[in-house]
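Engineer: Sequence and predicted structure are below.
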Amino acid sequence: MSFRIVRRSKFRHVYGQALKREQCYDNIRITKNSWDSLFCAVNPKFIAIVIEAAGGGAFLVLPLSKTGRVDVNSPLVSGHKGTVLDIAWCPFNDNVIASGSEDCIVRVWHIPDGGLTKSLTEPIVELVGHQRRVGLVSWHPTANNVLLSAGADCRIIIWNVGTGEILSSIDHPDLIFHCSWSWDGSRLCTTCKDKKIRIYDPRTGEMEQEADGHEGAKPQRAMYLKNNLIFTTGFSRMSERQYSLRSESALGEPIVLEVLDTSNGVLFPIYDPDINMVYLCAKGDSNIRYFEITEEPPFVHYISTYQSTEPQRGVGSMPKRGCDILNCEIARFYKLHSKGFVEVISFTVPRKSDLFQGDIFPDTQAAEPAMTAEEWISGVDREPILMSLKDGITQPKKAEFKAPPKKPNILDKNPAKKITPSGSKEATPSPPGSPLPANANRLEELMSELKKMKTVILKHEVRIRDLEEKFSVDANANNIANNGETLLPDEV
C-alpha cells in the first residue's frame, strides 16, 4: 500500500481567470517593436501601454475605469522623438511615470487625475546622459525620487529625479539585458550579453560579485528576491529555456537549475514579495506559469499554468494594493494581444469565507518612501514601508520631496514647470503684462483645432489623388478597348 504525500500550501489551488470583454480594453494599436520589454505598466489609477504611432515615440495612458473600446483619437504621451522602449510608474506617486526611448533620453511625466484630456508633449523633467537608446527604466524600491536607467551605451545611470542630477553611474562591460534592485535597494543585479550575472553597489558603481549565468546566447533576466536570493531566466547551450535560483553569497552555484521547455521567447519573471510567488511569461507564449519559492527543497515549487489561445505581446502587473482583496485576488495581469486587445486576468485563491484572509494577504509595500534620495546616496539603507490590507485600500498621499534650494520639486501635486538636468537653464516665470491664462488656453485650443483641420485636409488630398489615379487607369483601359490608343495624363 502506497501513500502520496502532497505538499501543503495555501496557494496550491490558485487559478487564473480572464474577465469579461467589457471589463477589458479594445481597439489599441499595440506596438510591434521587437525589443525585450513588457510594454505595459499598471498601478491602482492608470494603465500605460506603448503603442504604434507616427514617429514611434508615444504611449497611451488610460484610467483603469475606462474599459471597453478605446477611441483611436485618445490623447497620448508623445514627447519622445524615437520609439518608446520601456515605461515604469513611480511606486510612491501614482500620477508619475518614467519612459526610456531610442532618442537616448529618459523623460518623466505627470498624468493628471482622471487621465489626459489632450496629448502630453512636455515632460516635467528630461534626463540626458545616455549616448545610445535607453531600453530599461526602474524606480528605487524604498528611496524617493531615485530612478535607474540602462542604455545600449553599456551604461547604468542612477538619477535624482527631483533635481535632474546624476547620483552615480556604472560602466558595464557589455550590452545590458536586465537590472533588478535588491529588496532594500542597497545592491543591484544585472545580466549581460557576455552571459555573466553581476552584483553592484549602486552608490559607488563597484562590482561586488561576478558569475557565469545561463549558457545560451539569447537574453537572460535576473530578479532579486527576499533573503538575498536571485531568480534568473535564460537559455541553455541547446536553446532550451531555463530558470534558476541562486544565493547572493554563492552566485556561481545555482541552488536550482531547471529546463522549462524549448520555446524561443525570453521569459520575464514577475515577483510577488508578499507571498514569495514568481510568475513567468514570455512574448509569443499564450500561457503564464507560476511558482512558489520556499525554504525547503526543491525550493521552487511549480503550482500551475494559466493557458489561453492568444499569444501575448506584453504583460503588465498590478501592485497588491490595487487587487481585489475581498475576492481573494492575489495577482492581476494585463495581457497585450497582437490584435489590439488588452485582456485582464485575475489570479484568485478559492475561499468560501467573505472575511479578510490574513494568511494570504500579509502586509504589503505601501505607496510611501522610506527615505529621501539624499539619505540613500549618503549610505542609508531601509526596507520598504509596509501597510496592512485588512481595512481596504485608501488612496495614499502623494510623496512630497524636500528638494535643495532653487531646485523645484518635480513630483508636487501641481508641477508648474519643466526641469532640465543641472547645468542647463531653468524656465523663468512670465513677465508682468503677459497674456492672461485664459487667452493662452484659448490660443492652444485654436492651434489644436488648426492641426486637426490640417490632418483632415491631408487625408482628403490623398483620397482625391487616389481617385484621380484610379479614374486615369479606367479611362485608359476603356480607350484601349475602343480605339487601341493610350491617353496621356493631361488628356484624361
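Structural biologist: Perfect, I can see it now.
Engineer: Please count neighbours and contacts with C-alpha atoms only from this point.
Structural biologist: Will do.
Engineer: and stretch 192-204, which residues are buried?
Structural biologist: For stretch 192-204, burial by neighbour count (16 or more other Cα atoms under 10 Å) applies to 192-193, 195-203.
Engineer: Distance across that stretch, terminal residue to terminal residue?
Structural biologist: 20 Å (Cα to Cα, to the nearest Å).
Engineer: Just give me how far that stretch sits from the chain centre.
Structural biologist: With Cα atoms, centre = their mean, to the nearest Å as the basis, stretch 192-204 stands 21 Å off its chain's centre.
Engineer: List of residues touching that stretch?
Structural biologist: 158, 167-170, 174-178, 186-191, 206-217, 219-220, 222, 251, 377, 379 (Cα atoms under 8 Å, 6 or more residues apart in numbering).
Engineer: Looking at these, which are in helices?
Structural biologist: I377 (DSSP state H).
Engineer: which among the contacts of stretch 192-204 end up buried?
Structural biologist: Using 16+ other Cα under 10 Å as the burial test, the contacts of stretch 192-204 include 158, 167-170, 174-178, 186-191, 207, 209-210, 213-216, 219-220, 222, 251, 377 as buried.
Engineer: Was I right to think G55 contacts K81?
Structural biologist: Yes. Between G55 and K81 there is a contact under Cα atoms under 8 Å: 6.8 Å.
Engineer: Of those two, give the one with the bigger neighbour count.
Structural biologist: A direct count of neighbours by other Cα atoms under 10 Å for G55 and K81 places K81 higher, at 15 against 11.
Engineer: ok, back up a step: so which of the contacts of stretch 192-204 sit within strands?
Structural biologist: Those of the contacts of stretch 192-204 mapping onto strands are 158, 167-170, 176-178, 188-191, 207-212, 222, per DSSP state E.
Engineer: got the contact list for the closest residue to C281 other than its chain neighbours?
Structural biologist: Nearest residue to C281, sequence neighbours excluded (Cα to Cα, 6 or more residues apart in numbering): I288, at 5.0 Å. By Cα under 8 Å, 6+ apart, the contact list for I288 reads 279-281, 305-307.
Engineer: if we take those residues, which one ends up nearest to S74?
Structural biologist: C281 (28.9 Å; Cα to Cα).
Engineer: Now do the SS call for that closest one.
Structural biologist: At C281 the chain is in strand, as set by DSSP: H, G, I helix; E, B strand; the rest coil.
Engineer: this is the other structure I want to compare:
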Amino acid sequence: MSFRVVRSSKFRHVYGQALKREQCYDNIRVSKSSWDATFCAVNPKFLAIIVESAGGGAFIVLPHNKVGRLAADHPLVGGHKGPVLDIAWCPHNDNVIASGSEDCVVKVWHIPDGGLIKTLTEPVVDLIYHQRRVGLVLWHPTALNVLLTAGSDNQVVIWNVGTGEALVKIDCHPDIVYSACFNWDGSQLLTTCKDKKIRIINPRTGEVESEAVCHEGSKATRAIFLRHGLVFTTGFSKMSERQYSLRTPDALNEPIVMVELDTSNGVMFPLYDPDTNLVYLCGKGDSVIRYFEITAEPPFVHYINTFQTPDPQRGIGMMPKRGCDVTSCEISRFYRLNNSGLCQVITMTVPRKSELFQEDLYPDTLGDSPALTAEEWVEGKDAEPILISLKDGYKPPESKATITVTKRNILDKGGAKTGKTQNATQVPDKTLQEFADEIRKLKAMIVKHENRIRALEAEVALSKANADEDGSGGDGLNAGHALGDDEV
C-alpha cells in the first residue's frame, strides 16, 4: 500500500474568483501595440490602463469605485506624440505615475484625488535622453523620486525626478533590454536583454557584477529578484517551449530549477508577492494564471494551482498588498485585460473560517513611505523598505504634496535653482486660460457647422424641387412609351 505525503502549506488551497461584470471595468479600448508589456498598473487609489488613442499615445486612469461601462469620451492622460508602451505608479506617492512612449520621452504625471475631470496633457516633468522608443519604466523601491527607464537605444538611465536630471547612464547592453528589477533594498539591478543574457548590475556605477545566458530561445525573457536574493526567470527554450527557472546570484549560469511548461508563444510575466513568496505566471494570450510557492527546500518551486478564464488576456496588473482586503483573507488581486474591452477583477483568497486578522497571512508589508531621498541613494546609502502592519487595514492617505521639480540653471555659474516648479498657485490661472481657449474653439466650430447645415438644407431643398419637376415630366414620357408599345 502506497500513499503520497502532501506538502504542508497554508497556500495549498488558495483559490481565484472573478468578480461579476458589473464590479469590473468595461468598454476600454486596450492598446493594440505588439510591445511586450502588461499595459496595466494598479495601486490602492487608481487603476491605469494603456489605451488606443488617435494622434499620439494615452492611458486612462480610473478611481477604483468607477466600475461598470466607461463613457467613450472619458478623460485620458494624453501628452505623448507616439503610443505609450509602459506605465508605472510611484510606490511612495499613489498620485504619481510615469509613462514611457514611442516618442522617446518619459513623462511623470500627478493625478488628482478622485481621478480626472478633463484630459490631462501637462506632465509634471519630461525626462528627455533616449534616442529611440522607451519601453520600460521602473521606480526604485526605497529611494524617493528615483526612476529607471530603458529604451530601444539599448540604454538604461536612472533619473532623479525631483530635479529632472539623469543620475546614471548604464551602457552595457548590446541589444534591447526586455526587463529590469531592483532587489529588495534597491542596491542591485537585474536585467534581461535580447542577447539572451541576464545581468546583475550595480545601479550607481553601471558596472556588471555577473552575467550568464538565461534561456536559449530568441523570444523575450523576464527576470525578477525574490525577497531573499534568489532570481526567478521566464523565457523560451531553443525549441520555443516556455520555461521558468530559479537561480542564485553568485551562480547565474547554473539554474537550481529549470522547468518546461508548454509550447504557447506568449511572453510570460512573473508577478511576485514578497510577503507570501508566491509567484504568479501570466502569459500574454493565455487564458490561465498559474501560481507557485517558492520555498527553501527542494524542489524549491512548488506548483499550487491554475486559475482558468474563458478568454485570452492582453495585459494584467497586480495590486500591492496594502490594497488587498484583509477581512476576506485576500492575498492578491489582479486586473486582467481582454480583447473585448473588459478589465476583469480577480481575487486570490485563502479559505479561512475565522473573521479575525490572520497574522500568518499578513506579515508587515511594503508601505508608501520612502526609506531614502534620491540624494542619499546617490551618495551610496542603502536601506530596507519601510514596512507597515495591515492589522487595521490600509487607508490611502489624502493626496500628498504635488511632486515638485526644480531644474538647475546650467547658464547660472552660481548654480542657482530656477525653472519648472509645479506650484498649486500656478494651476488655476492656467486651467481658466485652457477652458477659455476650448470654449472659443467650440464656438468657432459651432458657427462653422451651422453655416454648413444651412448650405446643405438649401441644397436638399433645391434637389427636391428639381426632382419633383423631373418626375412629372418623366411620367408623361413613360405613358407615351406605353401607348406606342400597345399600338405596335
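Structural biologist: That came in fine, so what should we check first? Small disclaimer: the values here were computed from a predicted structure and weren't measured.
Engineer: Remind me what the lengthiest helix in the second structure packs against, helices and strands.
Structural biologist: The longest helix of the second structure (DSSP H) is helix 426-487. Applying 3 or more Cα pairs under 8 Å, 6 or more residues apart in numbering; DSSP states H and E, one finds that helix 426-487 of the second structure contacts no other helix or strand.
Engineer: How far away from the center of its chain is it?
Structural biologist: Centroid separation between helix 426-487 of the second structure and its chain, computed with Cα atoms, centre = their mean, is 46 Å.
Engineer: now stretch 90-106 of the second structure
Structural biologist: On Cα atoms, centre = their mean, the centre of stretch 90-106 of the second structure falls 9 Å from that of its chain.
Engineer: before we move on, what SS does G284 of the first structure have?
Structural biologist: For G284 of the first structure, the assignment made with three-state DSSP gives coil.
Engineer: show me the contacts for it.
Structural biologist: Each residue near G284 of the first structure by Cα under 8 Å, 6+ apart is listed here: 265, 311-313.
Engineer: Please produce a markdown table containing those, extended by distance to R465 of the first structure and neighbour count.
Structural biologist: A markdown table is the format used below for the contacts of G284 of the first structure (distance: Cα to Cα, whole Å; neighbours: other Cα atoms under 10 Å):
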| residue | distance to R465 of the first structure | neighbour count |
| --- | --- | --- |
| G265 | 44 | 17 |
| P311 | 39 | 18 |
| Q312 | 39 | 25 |
| R313 | 36 | 26 |
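Engineer: Next, format these as TSV and append secondary structure and distance to E295 of the first structure.
Structural biologist: Formatted as TSV, the contacts of G284 of the first structure follow (DSSP: H, G, I helix; E, B strand; the rest coil; distance: Cα to Cα, whole Å):
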residue	secondary structure	distance to E295 of the first structure
G265	coil	29
P311	coil	33
Q312	strand	32
R313	strand	34
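Engineer: rewinding a little: tell me the counterpart residues of the strand or helix carrying the residue nearest to C281 of the first structure in the second structure, please.
Structural biologist: I288 of the first structure belongs to strand 287-293 when assigned by DSSP states H and E. The aligned range for strand 287-293 of the first structure in the second structure is 288-294, by TM-score structural alignment.
Engineer: after superposition, how close is the matching stretch to the first structure?
Structural biologist: Stretch 288-294 of the second structure differs from its equivalent in the first structure by a mean of 0.4 Å after superposition (mean Cα distance after the TM-score superposition for the first structure).
Engineer: Of all the residues in that stretch, which ones are buried?
Structural biologist: 288-294.
Engineer: nearest to V5 of the second structure, of those residues?
Structural biologist: Ranked by distance to V5 of the second structure (Cα to Cα), those are led by E293 at 17.3 Å.
Engineer: What about the closest residue to D36 of the first structure other than its chain neighbours, how many residues nearby?
Structural biologist: Of all residues not flanking D36 of the first structure in the chain, V266 sits nearest, at 7.5 Å (Cα to Cα, 6+ apart). Neighbourhood size, V266 of the first structure [other Cα under 10 Å]: 23.
Engineer: Identify the residues contacting the nearest residue to P63 of the second structure once chain neighbours are set aside.
Structural biologist: Using Cα to Cα, 6+ apart and skipping residues adjacent in sequence, the residue nearest P63 of the second structure is F46, 4.6 Å away. Contacts of F46 of the second structure were listed using Cα under 8 Å, 6+ apart, and they are 61-64, 94, 115.
Engineer: Export those as TSV, with columns for distance to L432 of the second structure.
Structural biologist: Listed next are the contacts of F46 of the second structure as TSV, based on distance: Cα to Cα, whole Å:
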residue	distance to L432 of the second structure
V61	23
L62	24
P63	25
H64	28
D94	26
G115	19
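Engineer: quick one: which of those sit in helices?
Structural biologist: Among those, no member is found in helices (DSSP H).
Engineer: now, which of the residues you listed sits nearest V345 of the second structure?
Structural biologist: H64 (10.7 Å).
Engineer: how close does the closest residue to that closest one other than its chain neighbours get to P112 of the second structure?
Structural biologist: Using Cα to Cα, 6+ apart and skipping residues adjacent in sequence, the residue nearest H64 of the second structure is F46, 5.7 Å away. Distance of F46 of the second structure to P112 of the second structure, given as Cα to Cα: 10 Å.
Engineer: sorry, back to before: now, the buried residues of stretch 192-204 of the first structure that are in strands?
Structural biologist: Counting by DSSP E, those place 192, 196-200 in strands.
Engineer: in which helix or strand would I find the counterpart of Y243 of the first structure in the second structure?
Structural biologist: Per TM-score structural alignment, the equivalent position to Y243 of the first structure in the second structure is Y244. Assigned by DSSP H and E, Y244 of the second structure falls within strand 242-247.
Engineer: Next, the angle strand 288-294 makes with that strand.
Structural biologist: Counting by axes from the mean of the first three to the mean of the last three Cα atoms, to 10 degrees, strand 242-247 of the second structure lies at 20 degrees to strand 288-294.
Engineer: right, and the helix or strand after strand 242-247 of the second structure?
Structural biologist: Using DSSP H and E, the helix or strand that directly follows strand 242-247 of the second structure along the chain is strand 257-262.
Engineer: for the next helix or strand after that next one, packing partners?
Structural biologist: Proceeding N to C from strand 257-262 of the second structure, the next assigned helix or strand is strand 268-273, under DSSP H and E. Counting contacts by 3+ Cα pairs under 8 Å, 6+ apart, strand 268-273 of the second structure packs against strand 222-225, strand 231-236, strand 278-283.
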